[in-house]
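Chemist: can you look at this prediction? I've put the sequence above it.
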Amino acid sequence: MTLHIPFDNSFARLPGDFFSVQAPTPVSNPELIAFNAPLAETLGLSPTDRDELARVFAGNLLPDGAEPLAQLYAGHQFGHFNPQLGDGRAVLLGETIGTDGVRRDIQLKGAGPTPYSRNGDGRAWLGPVLREYIVSEAMHALGIPTTRALAAVSTGDPVYRERALPGAVLTRVAQSHLRVGTFQIFAARGQTENLRQLTEYAIGRHYPDCDGPLGLLRAVRDAQARLVAQWMSIGFIHGVMNTDNCAISGETIDYGPCAFVDSYHPQTVYSSIDQFGRYAFGQQPEIVVWNMAQLATALIQQLDDPEAAVEEATEIVHAMPDLIRSHWLTMYRAKIGLTSERPEDADLIGDLLRLMATDKADFTNTFRGLADGTARDWLLDRDAFDAWSLRWQARLDGEPDPQSRMRAANPAFIPRNHRIEEAIAAALEADFAPFDRLNAVLARPYDDQPAHHALAAPPTEDQVVRATFCGT
């Protein structure tokens, strides 16, 4: 075997209660769809041939030093507590410390059944694998903390959902796969020693400067506050912000029925399983605070006197909305070209968003258009926009180089829902050119790229994606 992965597996050294040892299940005919060579270099992986890459990242060939396992966790799903979830279709191969000094997990998603599969087949079909590859790498290019995609492999085996579909495996890379739900399961079981060990491990791995369980809570709160504000600044909707999909590292994780807003409205929902809008675009700041409250409830269970910690934990969580708002204002000031801060900025930003919601304006192109003078074209009530623009231009007076600031804050390209669906549809016909083109363009989201202007356009009426699906 020529592929060398420099594994250093710290999670596998934790007690057996934290996971189940689980090898990936081989597939019949693995073929490499995509391989992220720059990420591989950062991870310290040595180059190898495509056939070997396909076998390794399908789970057919286990690299030296791998200690495959499925992680255990619980979670609140749409507000209802599930006392045991766990990796139902993912196998953690191990960890590497990259050339940048950062420890990361390497995980196969769609690698076959595990003890936590809950009667599922443990597999993934091609569509969700390509979606997560596209969106996670686009999020990275946009500067949003996220899990990464190292490889996508077709399996040669059918996966049965509503019909038979081609199977695939995604290799996902993350600073860890620890979730709010990882803490919840030990708290719910009253396993305080496991909870203490997990807390110490999470602090050592992610936040070595923080002090104890409440210090960890504060650090995760801060990371999540900034993350959700970043989502809101680019029009991203996670779709399933359950506590088992909320990463301690502050990375975006678990791209299921995710989507990007086309026509702006704060109550936009794409996820087919979010029937009541719990995870709508504008609800995300509230939901992440709720998730942090669940983390607080779990963390304090390990303390000698949990009741005494309730007040401090509550203060930590209750400070979160103001933190999110502060990050949100900073990011939206940049989106309209502002460097300085004035009290009236919130109203200026809010009034533009209300105009956009009323007119169903395209979120990405309207903000990008502020820098190049085309924003007005995306509004229906242009008189109202002109009135707003007079206030905005007056506010810009004296600001240094607002156009450059806006161009750096407002992408020209996002993973448009209809373009992702087109790439998946083509891949089902063995045509991966649209997938490759989309990835190449989205790797430079803030560049104009006039040759690919069509990928910046919103969907026509017959292209609109009205629902996205989890794909499990």
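Modeler: Arrived safely, thanks for sending. Numbers count the residues shown, from 1 in each chain.
Chemist: going by C-alpha atoms from here, please, whenever you check contacts or count neighbours.
Modeler: Will do.
Chemist: list the buried residues for stretch 196-203?
Modeler: By 16 or more other CA atoms under 10 Å, the buried positions in stretch 196-203 come out as 196, 198-203.
Chemist: wait, stretch 41-52
Modeler: 43-45, 52.
Chemist: filter those residues down to the ones in helices?
Modeler: 43, 52 (DSSP state H).
Chemist: try this one side by side with the last:
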Amino acid sequence: MTAPLPFDNSYARLPERFYARIAPNRVSAPRLIKVNRALALDLGLDPDWLESPEGVDFLAGHAMPDGAEPIAQAYAGHQFGQFVPQLGDGRAMLVGEVIDRHGVRRDIQLKGSGPTPFSRRGDGRAALGPVLREYIVSEAMAALGIPTTRTLAAATTGETVVREAFLPGAVLARVASSHVRVGTFQYFAARKDAEAIRTLADHVIDRHYPEARDAALPARALLEGVVDRQADLIAAWLLVGFIHGVMNTDNMSIAGETIDYGPCAFLDVFDPSKVFSSIDQFGRYAYGAQPSIGLWNLTRFAETLLPLLDDDQDKAVAIAQESLTRFGPRFEAAFHAGLRRKAGLTTAEEGDVELVRALLDAMTENQADYTLVFRYLADAALGAAHDEPVRRLFVDPTVFDRWAVRWRERTGREAVTAEDRRILMRAANPAFIPRNHRIEAVIRAAMDRNDFKPFETLLQVLSRPFDDQPEHAAYADPPALTEQVLATFCGT
């Protein structure tokens, strides 16, 4: 199949123990759901070709275009704290890499494309619901300005997959800066393959951290670069109320992007202990636990790099430990700066973080919606006459009233007009997030009625999360009691 896909596949040029070469798994009746035309153009691809019959065959994993080198990447991982020495792409294939219009190398991967040598008795397929969920949430995260994998397209296969029921099959075409994970390094560390670790580190440095190449100790610079990006990323998650749901080491990207949207969800009522994932029965990956788990995962990454840090084990461990101490201050700086922005504080004073945390505590105690409290607080910046919308979100509105007195005393010490503060706060606090009940409604419409209009509408709303959209105002609302989503599920 000829196609305008200018592949340049660097990962497939690595030693063959890094992956397994695979052939396309043909499906019975591929049908396009949607092509992300703006992303296609950004990648230098022809969206019209992607929407053609040949393009749909490619997007469904049915046939490969010229230049594709489909591979399943090898990796290991800690899953809920338990190490599994071989995982790998069990239902995905990296078909190739392209250089986008900004000169950035990007992977194109098909998720749900069929069994691979790493499938571990699985069918290698994806159901329609998880494909739609990942499309919606990954594109919403991009619109929120959070580093993430992207979705190029989604297609149905015309086949049935068996999970808790018989479900329609689908394939997601995912784009990432790369799909190298902490678990990729763990795969080779478990095999004591120091040569492969060095090769992989060189590949990652060249691709993602070129500044590390000139450092006195490139492996240390790589570790610190990954630490910094993950600290910033997890802070960004918390600032929008995102819960990844399954922060295993095989789901942590070395590039610092959000990857693998399985049982992910967004907070409605603010609750640091909140868990949605049905498989996280002990709260390991709860909303408020994400920073500590991030550091735990990074410690596992540092362990894999010890042979590159120093020949002396004790010295290597000391270097790794010192590098890992960057995480806490880096995360706190990013998170606290974000909290100040959300509260409309343009300068830094001692006590600012305690002030905003007092609001968060009040939200937890009063079952207040995280997203709407901060969005309406922007209007309250205009004066107490505008407080009523945010007050109504609290079971006891007087709790907000008392907090607002402290907040106004603090903002009164800044030389910022009320309108300018409101503008800044609206730019930091989205009106629209991927509400869990909205995602479920989209999935049900597609599954039960073959109706993808709600999917298209939700994507459109979430593409402008910071803008007022009066015609879609209901999409900002938290769920009614009967609409609440209590659990989310992994697609495997």
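Modeler: Cool, the structure landed. Values in this document were obtained by computation on a predicted structure and should not be read as measured data.
Chemist: which other residues reach stretch 210-230 of the first structure?
Modeler: 144-145, 199-200, 203, 207, 248-252, 284-285, 288, 292, 295-296, 299-300, 312-313, 316-317, 320-321, 323-325, 327-328, 331 (CA atoms under 8 Å, 6 or more residues apart in numbering).
Chemist: which of the buried residues of stretch 196-203 of the first structure sits closest to residue 140 of the first structure?
Modeler: residue 202 (22.8 Å; CA to CA).
Chemist: point me to the helix or strand that includes the equivalent of the closest one over in the second structure.
Modeler: Aligned by TM-score structural alignment, residue 202 of the first structure pairs with residue 204 of the second structure. Taking DSSP states H and E as the criterion, residue 204 of the second structure maps to helix 194-208.
Chemist: other SSEs contacting that helix?
Modeler: In terms of contacts (3 or more CA pairs under 8 Å, 6 or more residues apart in numbering; DSSP states H and E), helix 194-208 of the second structure is packed against helix 182-190, helix 218-240, helix 290-309.
Chemist: and residue 351 of the second structure, which of the ones you listed is closest to it?
Modeler: Comparing these by CA to CA, helix 218-240 comes nearest, at 18.7 Å.
Chemist: run the chain-centre distance for the closest one.
Modeler: 13 Å (CA atoms, centre = their mean, to the nearest Å).
Chemist: corresponding residue for residue 354 of the first structure in the second structure?
Modeler: For residue 354 of the first structure, the residue aligned by TM-score structural alignment is residue 361.
Chemist: tell me, how many residues neighbour its match?
Modeler: 15 (other CA atoms under 10 Å).
Chemist: spell out which helix or strand contains it, please.
Modeler: Judged by DSSP H and E, residue 361 of the second structure forms part of helix 352-365.
Chemist: buried ones in that helix, by neighbour count?
Modeler: 352-353, 355-356, 359-360, 362-365.
Chemist: from those, which is closest to residue 458 of the second structure?
Modeler: residue 363 (26.8 Å).
Chemist: not counting sequence-adjacent ones, nearest residue to the counterpart of residue 254 of the first structure in the second structure?
Modeler: Matched to the second structure by TM-score structural alignment, residue 254 of the first structure sits across from residue 260. Closest residue in space to residue 260 of the second structure, ignoring its immediate chain neighbours: residue 251 at 6.1 Å, by CA to CA, 6 or more residues apart in numbering.
Chemist: map that neighbour onto the first structure.
Modeler: Using TM-score structural alignment, residue 251 of the second structure sits opposite residue 245 in the first structure.
Chemist: average distance between the lengthiest strand in the first structure and the second structure?
Modeler: Criterion DSSP state E: the longest strand present in the first structure is strand 148-160. Comparison of strand 148-160 of the first structure with the second structure after fitting gives an average deviation of 0.3 Å (mean CA distance after the TM-score superposition for the first structure).
Chemist: packing partners for that strand?
Modeler: strand 31-35, helix 37-43, helix 50-58, strand 124-125, helix 126-141, strand 164-174.
Chemist: what's that strand aligned against in the second structure?
Modeler: By TM-score structural alignment, strand 148-160 of the first structure lines up with residues 150-162 in the second structure.
Chemist: what residues sit buried inside the matching stretch?
Modeler: Result for stretch 150-162 of the second structure [16+ other CA under 10 Å]: buried residues 150-157, 159-161.
Chemist: quick one: residues contacting residue 241 of the first structure.
Modeler: Contacts of residue 241 of the first structure (CA under 8 Å, 6+ apart): 78, 279, 284, 287-288.
Chemist: excluding sequence neighbours, find me the nearest residue to residue 286 of the second structure.
Modeler: residue 275 (4.9 Å).
Chemist: corresponding residue for that neighbour in the first structure?
Modeler: By TM-score structural alignment, residue 275 of the second structure lines up with residue 269.
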